[in-house]
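Student: make a model of this:
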Amino acid sequence: SWATHVDILSDKIVAKWKAYLPKMTYPNRIGTHSNSAFALAFAIDFARARGDKEFEQALIAKARQLHLGDKKAPAEWEPNATDFFSPTLMVADLMTRVLPQREYVRWLSTYFTPQGINRLCEKPVVSDLTDYTIVHLVGLAYTRAWTMARISGYLPQGHPLKARFARTSAQMYAHGMDQIFRSDYGGDHWLATFARYAEEVMKANKIKH
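Tutor: The predicted structure is shown next:
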C-alpha cells in the first residue's frame, strides 16, 4: 500500500523531469541540494529499476550533452564552505551510468587533473560539528566515499585510480563515522541516510569499511 501511494508522487516527479529535460541547457555544479549530476544519476537508477526506457534514454542523452566535453575539472578548488557533494566526483559518478567502460576510461583520462585528485583524497576538515552548515562537510565525506566506490568499481583492473579510490573511499567513510554521532541536530536529521547509502555502494563494489 505504501508503494501505491508513493507511485502517485513518483509519477508526478517523472512527468516534471520529462518536461524539464529539453529545457535544461546548463548543469548545476553546486555542492548542495540542487546539484544536477546527483539528480540525473538517481533518476537514471530509478528509470532502470522501473524499466522506463524512454525516460532512461532521455536522461542519458542529457548527461552526455552536459558533461561529455568536460575536461580538467578544477577539483583542487573543492570543497566550498558548505558542500555535502563534490561537484566533480558527482559528474564522474554519473558518467559511470552513461558511458560504456572503454569510453568512460577515455573520458576520465582528461577529466581530472593530478592536483584535483590529490585534493579530493584529502579528508574534509570539519571545524565545528554544531554549526548547521559546516556540518555539511561530514556529509561530503560520505558522498566522496560512495562516488569513489562506484568509480573504482567501474574501472578496469590495473587502472591507477581503481585502488586509490577504493582505499580513499574506505577512509572517507571512516572519517564520516568518526563524526556522525557528534553532529548535533544539524547533522542528526540527515547524515544517517548518507552513511547508509555510502555503505550500500561500497558493499556493492566490494570495498571493506
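
Student: hey, let's count contacts and neighbours off CA atoms from now on
Tutor: Fine.

Student: do a quick rundown of the helices in this structure.
Tutor: Under the criterion DSSP state H, the chain carries helices at the ranges 2-20, 36-50, 53-67, 87-95, 101-111, 114-120, 136-154, 160-179, 184-188, 191-204.

Student: so which bits of the third one are buried?
Tutor: In this case it means helix 53-67. 55-56, 59-60, 62-63, 66-67 (16 or more other C-alpha atoms under 10 Å).

Student: ok, now the shortest one?
Tutor: Of the residues in helix 184-188, those scored as buried under the neighbour-count criterion (16+ other C-alpha under 10 Å) are 186-187.

Student: also this sequence, please, to line up against the first:
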Amino acid sequence: MPNALTPEIAARFAMVALGHVAREYPNKPGHVLAGPEDARTPAALHPVFHGSYDWHSCVHGYWLLARVLRLFPDGTQADAIRKQFDAQLVPDKVAGECAYFAAPTARGYERPYGWAWLLKLADALSGLPESRWAEALAPLTGMIVQRVCAFLPIAPYPVRVGTHFNTAFALRLAADYAEGAGDAALFDLLLRTAERWYGADTDCPAWGEPGGDDFLSSALIEAECLRRLLPADRFRPWFDRFLPDLAAGRPATLFRPATVTDRSDGKIAHLDGLNLSRAWCFRSLAAALEPNDPRRPPLSSAAEAHLAAGLPHVTGDYMGEHWLATFAVLALEA
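Tutor: The predicted structure is shown next:
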C-alpha cells in the first residue's frame, strides 16, 4: 500500500478528476428556486463548477488538479489540466459564479464546506506559475472571504457532525488560504472562532463515531483544526486534555476503520472518505508530537490501517469516484 503521493498515483487521480469536473450529469444542485426563471441546467447556474455531481465536489476536484499540477508540473496529465483551467477558469465564467452567489437565495449556499474548498482551491492556484487562473477566480474568492468574515462572528455554536456542515473542517481548510494569502485578519478570526468553539473541550469520548454517512471524524478533525491554528506550545496542552488516552488506543472507535457495505449508495460510500480523512488527521497529528511521544506509534499505525481500508476504493463507482481522490491526496500528503 503506497504511503505517499507518487507521480503515478497523482496522474491516475488527475485523470479521474478530469473525467468528472466537466461531467454535468448526474447532478445534485442544492439549488433554491425563487421563481420559474431559476429552473436552469447546472451549467447555466454554474459556468465553472457544474460537474462532479455537486458544486463542492467540483470545486475540490479542481483543487486536486491544481495540487497535482503544482507537485508534478511535467506530469502526464499536466497539459490536460492546463487546458481544462484555460477553458473554465476565465473571468466571464467566474462572473457567472459570482452572480449566483449574489442572489438573495444563495446567502448560505455551500456554507461552510463549499466555501472552505473554494478558498483551498484559491490557495492552490496562487502557488502556480500561471497566475491567470488565480486572478480569474479572485472575484469569487473575495466574495467567499467576505462571507466567512460575516458569518463566523454571528455563529454561536460549532457544528460537530461528520459531514459537510462540520465547522472544524471548514476552519482547517480556510486557515491554509489565510496563511498563504497573508491575510492576518482572517487567520486571527479563524483562530479566535476555533478557541471560542472548541477551546474548552476535554475528554472527548467519540461515542457517536462513526455515523452511518460520515466522511469526517468529529473528534479528529477538531483536533486537526486546532493543530493547524494554534501555536504548538498551546496546541499540545489542549490536545492532551481533549484526547487524553490516545497512547492506550482510546477512544477505541477512532482506531477501527469503518466498514463500507454498498459503494453504490452515496451515503454509505461516505465511509470510504471517513477512512481517508481519518488517515489524514492521524498522520498530521502524529507529526505534531515529539519523536518519543508514546502516542505517535498508535496514531501512525491507525493512519496506515485507515489508508489501507480506503485507498483501494477511490475508483469503482461514481458515488465515491467523483470525490474520494481528493481525500486520498490529503491523506497521502499528510
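
Student: and the helices of structure 1, which is most packed in?
Tutor: Of all those, helix 136-154 has the most neighbours on average by mean count of other C-alpha atoms under 10 Å, namely a mean of 27.

Student: so that helix matches what in structure 2?
Tutor: The alignment of helix 136-154 of structure 1 onto structure 2 (TM-score structural alignment) spans residues 270-288.

Student: hang on, the earlier thing: can you tell me which of the buried residues of helix 53-67 of structure 1 is nearest Leu161 of structure 1?
Tutor: His67 (20.0 Å; C-alpha to C-alpha).

Student: that closest one and Ala92 touch, don't they?
Tutor: No: assessed by C-alpha atoms under 8 Å, His67 of structure 1 is found out of contact with Ala92, at 9.2 Å.

Student: any idea what Arg196 of structure 1 aligns with in structure 2?
Tutor: So Arg196 of structure 1 corresponds to Val329, using TM-score structural alignment.

Student: how far away is its match from Arg283 of structure 2?
Tutor: Per C-alpha to C-alpha, to the nearest Å, Val329 of structure 2 is found 13 Å from Arg283 of structure 2.

Student: could you do Leu307 of structure 2 as well?
Tutor: For Leu307 of structure 2 relative to Arg283 of structure 2 (C-alpha to C-alpha), the value is 10 Å.

Student: and for Pro251 of structure 2?
Tutor: 17 Å.

Student: likewise Ala308 of structure 2?
Tutor: Where Arg283 of structure 2 is concerned, Ala308 of structure 2 sits at a distance of 13 Å (C-alpha to C-alpha).

Student: and what of Gly182 of structure 2?
Tutor: From Gly182 of structure 2 to Arg283 of structure 2 the distance is 26 Å (C-alpha to C-alpha).

Student: for Glu224 of structure 2, same thing?
Tutor: For Glu224 of structure 2, the distance to Arg283 of structure 2 - C-alpha to C-alpha - is 10 Å.

Student: so who does the equivalent of Thr96 of structure 1 over in structure 2 touch?
Tutor: Aligning on TM-score structural alignment places Thr96 of structure 1 opposite Arg227 in structure 2. Contacts of Arg227 of structure 2 were listed using C-alpha atoms under 8 Å, 6 or more residues apart in numbering, and they are 235, 285, 288.

Student: in structure 1, which of the residues you listed still touch?
Tutor: Checking these against structure 1 (both residues aligned by TM-score structural alignment, their matches' C-alpha atoms under 8 Å), the contacts still present are 235, 285, 288.

Student: just these now: which is nearest Arg12 of structure 2?
Tutor: Distances from Arg12 of structure 2 to the kept ones among the contacts of Arg227 of structure 2, taken by C-alpha to C-alpha, are shortest for Leu285, at 27.4 Å.

Student: touching, that closest one and Glu224? I think so.
Tutor: Yes: with contact defined as C-alpha under 8 Å, Leu285 of structure 2 counts as touching Glu224 (6.6 Å).

Student: spatially central, which residue of structure 1 would that be?
Tutor: In structure 1, the C-alpha nearest the mean C-alpha coordinate belongs to Met90, at 3.7 Å (C-alpha atoms, centre = their mean).

Student: that one and Ala37 touch, don't they?
Tutor: Yes: if you go by C-alpha under 8 Å, Met90 of structure 1 and Ala37 touch, sitting 5.7 Å apart.

Student: hmm, back to that, overlap of the contact sets of Leu307 and Arg283 of structure 2?
Tutor: In contact with both Leu307 of structure 2 and Arg283: Ala331, using C-alpha under 8 Å, 6+ apart.

Student: from Ala150 of structure 2, how far off is Met143 of structure 2?
Tutor: Distance from Met143 of structure 2 to Ala150 of structure 2, by C-alpha to C-alpha: 11 Å.

Student: oh, I was asking about Tyr100 of structure 2
Tutor: In terms of C-alpha to C-alpha, Tyr100 of structure 2 sits 18 Å off from Ala150 of structure 2.

Student: re the thing from before, can you put the helices of structure 1 in CSV and add distance to Pro74 of structure 1?
Tutor: Shown next, in CSV, are those (distance: least, C-alpha to C-alpha, whole Å):
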stretch, distance to Pro74 of structure 1
helix 2-20, 28
helix 36-50, 16
helix 53-67, 14
helix 87-95, 8
helix 101-111, 9
helix 114-120, 6
helix 136-154, 16
helix 160-179, 17
helix 184-188, 28
helix 191-204, 24
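
Student: which of those helices sits closest to Val126 of structure 1?
Tutor: Closest approach to Val126 of structure 1 among the helices of structure 1 is made by helix 136-154 (6.1 Å; C-alpha to C-alpha).

Student: that closest one: how far from the chain's middle?
Tutor: Helix 136-154 of structure 1 sits 7 Å away from the centroid of its parent chain (C-alpha atoms, centre = their mean, to the nearest Å).

Student: average gap between it and structure 2?
Tutor: Its aligned residues in structure 2 lie a mean 0.5 Å from helix 136-154 of structure 1 after superposition (mean C-alpha distance after the TM-score superposition for structure 1).

Student: how about stretch 160-174 of structure 1?
Tutor: With mean C-alpha distance after the TM-score superposition for structure 1, stretch 160-174 of structure 1 averages 1.5 Å from its match.

Student: contact partners of that stretch?
Tutor: By C-alpha under 8 Å, 6+ apart, stretch 160-174 of structure 1 touches 121, 123, 141-142, 144-146, 148-149, 151-153, 155-156, 195, 198-199, 202, 207-209.

Student: what does stretch 63-77 of structure 1 correspond to over in structure 2?
Tutor: Under TM-score structural alignment, the match for stretch 63-77 of structure 1 is residues 194-208.
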